[in-house]
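Chemist: Sequence below, structure please.
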Amino acid sequence: MTDAILVATDLSERSDRALHRAATIARATGARLLAAHVVDDAMPEDMRDTMLSRAEKGLHKQLGHLADGLDFEAKVVTGDPTGALLRLVAETQPRLLVVGTHRPRPFLDLVRETTVMRIVRRAACPVLMVRIPGDTPYATVLSACDFSPASDAALLLSAQLAPDATRHPVHAVHVPYSGMMAASGGSADLVVASFLQEAEQQAEIWRKKKVVQSEELKVVHGPLGAVIWQEANRLNADLICAGAHGRVGAPPALLGSLATELLRDAPCDVLLARPAADQ
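Modeler: Next comes the predicted model:
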């Protein structure tokens, strides 16, 4: 892995945010900045040549003053957007891939995988999806902590990318059918208490690991997605970090339900990571 930040841009306003964030991180960490744009190779050759020329000019224009003082390189390549970007990841082996959000398509986004999801699922490096504009370092990081090597890797990387931010780890405990048990007169409270007790025991083991300096780990009862959104809004978090889960190149179902939810509709920027190969 190289000490480089690879940022993908489609030259839109959405990806301009990703460029700003990637440049901010590169400047703060001393990393090399690689900015890439993919021109679809499915178009006619004469049109493709025109698009390549325009893309090169547009990419340098979009970088503008952002690259001042940085070691940077602009790359315009042809191919399928997902495949071409993944090849660049394999060739350059960056420490981080930065992408913008995709164009909203409410119905299609519910029934099929987005480009960003395909990239995260198959990329062999952590991915930062930038949703909100900003040129200042991250201030408040919410860590979705499930005690796995993947979530630990995401939390550790967040500390490297935003060393001055405060980190707030939260662990959600979801008890299936607890509402139905209560409605039928069952001992839902006892079941919930048992789940929470087990989670607190795991939390104590995790605290002793001291992955990074952070605020006290918070254990919350509720569905994972709902808890993360609630805490992100309460803290006004500007970054959520979580484990991507699944193996690189594995079926989509192994991406992880929280990662999928965050990529679809996170309230802020999202950092997804996998554990090191030996974990």
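Chemist: okay, CA-based contacts and neighbour counts for the rest of this
Modeler: Will do.
Chemist: which SS class is residue 74?
Modeler: strand (DSSP: H, G, I helix; E, B strand; the rest coil).
Chemist: my guess is it meets residue 19, correct?
Modeler: No. With contact defined as C-alpha atoms under 8 Å, residue 74 does not count as touching residue 19 (11.5 Å).
Chemist: Which residues are in contact with each of these two?
Modeler: residue 35 (C-alpha atoms under 8 Å, 6 or more residues apart in numbering).
Chemist: Those two: who's more crowded?
Modeler: residue 19 (30 against 15; other C-alpha atoms under 10 Å).
Chemist: need the contact list for that one.
Modeler: Residue 19 touches 7, 8, 9, 35, 63, 98, counting by C-alpha under 8 Å, 6+ apart.
Chemist: Could you do residue 29 as well?
Modeler: residue 161.
Chemist: I have a second one here; can you model it like the first so I can compare?
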Amino acid sequence: MEEPEWALQVSIEKEQNMKNILLATDLSTETNRALGRAVHLASTLAAKLHVVHICPVYAFSSKKKTTISLKQDAEETLKNALAAVKGLKKSQTSLTVIEGGETFAEIIDQAKKVKAGLIVMGIHGKVKLIDMFVGTTIERVIRKGMTPVLMVRDKPSAGYGKVLVGTDFSDGSTQAFHIALDLAPKAEFHLVHSYMYMGGHMARYMEDVLADLARDKLEKFVEKSKGILKKHKISPQDFHPGTVKGEPYACLLNAAAKIKPDLIAIGTHSQVSIMPYKLGGTAKEILSDPPCDVLIAKGL
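Modeler: All right, here's what the predicted structure looks like:
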């Protein structure tokens, strides 16, 4: 079965964009992990790595020299970090240090300028309360931007080996799945679709009907995905689709506990102009306390 024309166009645009990766760093230990992952991905995808750092600017003019010094120090630190990466050529990287501005807005703007197909950022420890995550730079980059974001939690030692994909068959979760195939070409993939039923009259019958519908949707999605799976040389032994009853966030966490993935790929809504204040529930919960690296996309 051939993929529809729109699916082919999405694939083409994604591949073109993935030739540029943007690493947003604040020079912390967490973003050092992100640098390692970003370098590995740039090598895997034969992409150019663009590094951006946003320097604070003080309100008082008397602090101007201090601001210049901070920018120069940041540039020197990043140059040394990139120079220390074995096999990384200067022609494969670009470095930008920006003074002032809203950090999240500058990152989104820089991603547009370099036509990045992916933004890579480090996670600052475990944010166990959702309200603590909301309003952080990375949350705002995801919520207000359209470029897929990879949140790096763990120090990379190799390529991704196990990927857990949560899907509701939306544009966002489909794009997350496709990008994950690019980022983890040798990984084992677990595709999970959850469904819910709240009970009520004829509960047992309706539960069976919903379970059948969920399996049917997943089977159709897998059938449509055969082309891209073949392209990425993902064997049937390394691809495990399945449905599970329950709330999406709980289902993903339970699956993660069993599978122990090093990457989770999920989607969120793309209606930035309609709901700029809201990040989807499942995405927000996973991102607030991720068990591993997380890739999140909104679809084209």
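Chemist: quick revisit: between all of the contacts of residue 19 of the first structure, which two are separated the most?
Modeler: Farthest-apart pair in the contacts of residue 19 of the first structure is 63 and 98; separation 14.4 Å (C-alpha to C-alpha).
Chemist: Comparing those two, which residue is more hemmed in?
Modeler: Between residue 63 of the first structure and residue 98, residue 98 has the larger neighbour count (other C-alpha under 10 Å), namely 21 against 18.
Chemist: what helix or strand is that one on?
Modeler: Using DSSP states H and E, residue 98 of the first structure sits within strand 96-100.
Chemist: So which residues of the second structure form strands?
Modeler: Ranges of strands in the second structure, per DSSP state E, are 20-24, 48-55, 93-99, 118-122, 149-152, 162-166, 188-195, 239-245, 263-267, 293-297.
Chemist: Any chance of CSV for those, columns distance to residue 141 of the second structure?
Modeler: Output for the strands of the second structure, formatted as CSV (distance: least, C-alpha to C-alpha, whole Å):
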stretch, distance to residue 141 of the second structure
strand 20-24, 10
strand 48-55, 14
strand 93-99, 16
strand 118-122, 9
strand 149-152, 8
strand 162-166, 21
strand 188-195, 26
strand 239-245, 30
strand 263-267, 14
strand 293-297, 11
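Chemist: Out of those strands, flag the one nearest residue 111 of the second structure.
Modeler: Nearest to residue 111 of the second structure, of the strands of the second structure and by C-alpha to C-alpha, is strand 20-24 at 6.3 Å.
Chemist: what's the counterpart of residue 99 of the first structure in the second structure?
Modeler: In the second structure, the residue paired with residue 99 of the first structure is residue 121, using TM-score structural alignment.
Chemist: in the stretch 101-250 of the first structure, which spans are helices?
Modeler: Per DSSP state H, counting those that start in this stretch, the stretch 101-250 of the first structure carries helices over the ranges 106-111, 115-122, 149-161, 178-183, 188-209, 224-235.
Chemist: looking at those helices, which is buried most?
Modeler: When the helices of the stretch 101-250 of the first structure are scored by mean count of other C-alpha atoms under 10 Å, the highest mean neighbour count falls to helix 149-161 (a mean of 21).
Chemist: so residue 292 of the second structure makes contact with residue 263?
Modeler: Yes. Counting by C-alpha under 8 Å, residue 292 of the second structure does reach residue 263; the two are 5.8 Å apart.
Chemist: neighbour-wise, which of those two wins?
Modeler: Comparing residue 292 of the second structure with residue 263 by other C-alpha under 10 Å, the one with more neighbours is residue 263, at 29 against 18.
Chemist: Translate residue 44 of the second structure into the numbering of the first structure.
Modeler: Aligned partner of residue 44 of the second structure by TM-score structural alignment: residue 28.
Chemist: quick revisit: reformat the contacts of residue 19 of the first structure as TSV; add distance to residue 46 of the first structure.
Modeler: Output for these, formatted as TSV (distance: C-alpha to C-alpha, whole Å):
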residue	distance to residue 46 of the first structure
7	27
8	24
9	23
35	24
63	26
98	30
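Chemist: And these, which is closest to residue 135 of the first structure?
Modeler: Nearest to residue 135 of the first structure out of the contacts of residue 19 of the first structure is residue 63 (C-alpha to C-alpha; 13.5 Å).
Chemist: so stretch 163-173 of the first structure matches what in the second structure?
Modeler: Residue span in the second structure matched to stretch 163-173 of the first structure, by TM-score structural alignment: 185-195.
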